[in-house]
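Engineer: 3D, please:
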Amino acid sequence: MRKLWLIFAQSVTVLLAALFVVATLKPEWLRASGPLSGVQQVITQPLGSGAATPQGGPITVKEATAVAKPVAVLPGHSIGFADAARLAAPAVVNIFTTKQVKPRRNAPADPFFRFFGNPDDRSGGGRQENSLGSGVIVSAQGVVLTNNHVIEGADEIEVALNDGRRTFARVVGSDPETDLAVLRIDLPELTPITLARLEATRVGDSVLAIGNPFGVGQTVTSGIVSALGRSHLGINTFENFIQTDAAINPGNSGGALVDAQGHLLGINTAIFSRDGGSLGIGFAIPVSTAKNVMEQILANGKVVRGYIGVDPRDVGEDFVAKFKLPNTDGVLIDGVLANQPAARAGIRRGDVLVAIDNLPIKDTVGLLNNVASLPPGKETTVRLYREGKLIELPITVGTRPAVKRITQPE
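Structural biologist: Model (predicted):
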């Protein structure tokens, strides 16, 4: 018995040693093997990436009519989730990325690491990282929507279609502030998804989430629209999320949230989770936002937004009496950036903005979204309270600076 135990202990020791060496020398071997490999967290703080020049001819997308048409039903089947999944699934793709991680400059000098070929050794060439996600074909011309954090920093992007075809994709452009990216693939006979009408969506509507969770392959989960217009989550700069309880897990990022007609309702982007798994609270970027970002990237290679250069704060009940306000609508200007549109217009610290371009401002999110929607160079007006008096000031909208990292609203 003692001899058997010794053999067992020695075998385990050898296996652990081999595992350690492989993990040190070739960590990608472990990530690339098995159905649960290559998983990345869904909730991230994405970084910026350079936009490529748009290529190709005119892009056409299919949009649903305002009133949903009945889904074509296969003979012998009833209307249900299967029909929506059948229509949407061919447009949802798996995305595999490869990134070469550069070695650190201050690599450990321990002889042990030099002997085993530490991946961060200064004498080496760095290591390769693999990750996965999902995407959605929105045009027969090969346009694919996904999350910026799925492809950010990738040296190589491979796309696997539902019909088994695989190809490499190029980045047309990305928008870190909404966590969206536009890719282009060159394949014939693509099946694009139809874009839904967000205004027809209601809390409680049935939805499906389609993607590649944990790398197991294309998967469909069901749920409902739990909420609309979710913001103040600290995930992106511009937030207007659809919340759903359809199971979304790592690898679903960039995949499709579709309605009962199989139309694209949103791009799955984040989950609320304590351990990386689904807890029934997922978030998708609405199709209206995704379409707007995609059109700007295809036209200009980037997204252009308005900017005035202020540091705003929400107006609380304690501010109403102090600043002689009628209610808590508006934002308190806590700071004004020098040589920016707000400063040139005469906006001061302590002013309370309540409207810009005749668009009412409820809070800081409303200010950010309203200003961003204005074209740079537009001459308009702002309404604000100053020392209890409502005044109007002319202002010329500037261009929002490009960001390298997601930040809180200006």
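Engineer: From here on, just use CA atoms for contacts and neighbour counts.
Structural biologist: Noted.
Engineer: buried stuff in the helix or strand that Val172 is a member of?
Structural biologist: Secondary structure assignment for Val172, by DSSP states H and E: strand 170-175. Neighbour-count burial for strand 170-175, with 16 or more other C-alpha atoms under 10 Å as criterion, is recorded at Arg170, Val171, Val172, Gly173, Ser174, Asp175.
Engineer: Can you pick out the most distant pair from the residues you listed?
Structural biologist: Arg170 and Asp175 (15.1 Å; C-alpha to C-alpha).
Engineer: Let's compare: structure for the following, please.
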Amino acid sequence: MYKLPIKSLFIASVFLSGVNTISAQDGLVNSLKVNASEKSKESFKFTDVINLANTSIKNQGSSGTCWSYCTNSYLESEMIRLGKQPVELAQIYSARNVYIEKGKNYVRMHGAVALGDGGALHDVINMYSKYGALPQEVYTGLNYGTSKNKFAEMGALMEGLLAAAVKNPNGELTPNWEKAYTAVIDSYLGAVPETFNFKGKNYTPQTFAKEVVGINPSDYIEMSSFTDSPYYTKSMLMVPDNWSFDQIYNVKLNDMTNIIDNALKNGYTVAWASDVSEKSFSWKNGVAYVPTKKMEDMTAEEKENMFNGPKAELEITPELRQKAFDNYQTTDDHAMHIVGLAKDQTGKEYYVVKNSWGTTNDYKGYLYVTKNYVKYKTTAFMVNKAAIPADIAKKLGV
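Structural biologist: A predicted model of the protein is given here:
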């Protein structure tokens, strides 16, 4: 059963490149709790403008699989939009298939490509297209005695096995390394069933994707905005966790929020990848914005009151955004699901964002993120191509 989001409320999870950091979500969440105020919730008065249906809040645990939680949540909302009864999709099935493909790519690239848990929004769509989908009840990914994801041990073994394959001690690789690598993953996450029963009918992952989920992978468009590539053309998403070297559409700065606004107004939610390392992103308080001052220029009082009510924001330009990306101030940290639009007491608009860190913050797993923050810190976002405004779609040729 799905629920509508309550009226008063991060390619899901942290994008992580190295195996040594794949359990770092706990540390990140704890550090973000520092950027908080005890008086924040009483200082903001949010009113919903658009509130689109989405499924329950999840918790990715100690795994860097936000991209899978986010994009599967997005597909669940797409099922609702299409008039289907939504099914909680197996986030770790998508991740498991990415691990398989990433391992193959890692060996082909002689180890010179990102490993770890990290991924991107397009990974879920790509894996859906190749491997189909499973319901969460059929594939939980918890085959090793825990109630939540805890992937550090598995990740270390995966890395060690792939490192041995790259060293190629026999002088020629055999097919057995792939079997051994897959066996490690399946021993932790569970073997994939060839067929399974769901609500009295037998499916394969492919038939379940086609008959139950029912989305068309080619309908989904991934975009971002950078000044170093021509607008309205495809270019490489230059982040470490784009291990598959996918290209995405490059749009102008204001196009990003125009596309997101148009999507929400027409009943489409949005998958969103972003940097969440900024001190002005507070998971605890469920608010993110762009202050007019840098942290080092703020007084102690200003820092203490960062989340005590609405604040003025820095004006975002394409040059400022690009500089932050090039200087590693904007990195591919996290992915979340934009499910609505709200206004604060001053009339400023915020996107309502569904996270995958459980329900422990002020808004029970949701956040309010300003449009300026989205313009500044987005690394990529994904929408159904039917949600793109006609003039922009024409420029993109979609």
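Engineer: Put one on top of the other, what's the TM-score?
Structural biologist: After superposition, the two chains reach a TM-score of 0.21 (TM-score structural alignment, normalised by the length of structure 2), with 135 aligned residues with a C-alpha RMSD of 6.5 Å.
Engineer: Could you dump the buried residues of strand 170-175 of structure 1 into CSV with distance to Arg127 of structure 1 added?
Structural biologist: Conversion of these to CSV gives the following (distance: C-alpha to C-alpha, whole Å):
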residue, distance to Arg127 of structure 1
Arg170, 22
Val171, 23
Val172, 26
Gly173, 26
Ser174, 25
Asp175, 27
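Engineer: Report how many residues lie close to Ala95 of structure 2.
Structural biologist: 25 (other C-alpha atoms under 10 Å).
Engineer: Check Ala88 of structure 1 too.
Structural biologist: Per other C-alpha under 10 Å, the neighbour tally for Ala88 of structure 1 reads 26.
Engineer: Does it touch Leu265 like I think?
Structural biologist: No. At 11.0 Å, Ala88 of structure 1 does not count as touching Leu265 under the criterion of C-alpha atoms under 8 Å.
Engineer: Pretty sure Glu28 of structure 1 sits in a helix.
Structural biologist: Yes. Looking at Glu28 of structure 1 with DSSP: H, G, I helix; E, B strand; the rest coil, it is inside a helix.
Engineer: Surely it is in contact with Ser131?
Structural biologist: No. The criterion here is C-alpha under 8 Å, and Glu28 of structure 1 misses it with Ser131 at 9.9 Å.
Engineer: picking that back up, after the strand holding Val172 of structure 1, next one along is what?
Structural biologist: strand 180-184.
Engineer: what is the orientation angle of that next one with strand 170-175?
Structural biologist: Strand 180-184 of structure 1 runs at 160 degrees relative to strand 170-175, counting by axes from the mean of the first three to the mean of the last three C-alpha atoms, to 10 degrees.
Engineer: hmm, who's touching strand 180-184 of structure 1?
Structural biologist: Strand 180-184 of structure 1 is contacted by residues 142-149, 151, 169-175, 290, 293-294, 297 when judged by C-alpha atoms under 8 Å, 6 or more residues apart in numbering.
Engineer: circling back to that earlier point, which neighbours do Ala88 and Leu265 of structure 1 have in common?
Structural biologist: Common contacts of Ala88 of structure 1 and Leu265 (C-alpha under 8 Å, 6+ apart): Val258.
Engineer: Now do the strand holding Val172 of structure 1: which elements does it pack against?
Structural biologist: With contacts taken as 3 or more C-alpha pairs under 8 Å, 6 or more residues apart in numbering; DSSP states H and E, strand 170-175 of structure 1 sits against strand 180-184, helix 287-300.
Engineer: Take these and write them to TSV, including mean neighbour count.
Structural biologist: As requested, those are exported to TSV (neighbours: other C-alpha atoms under 10 Å):
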stretch	mean neighbour count
strand 180-184	27
helix 287-300	18
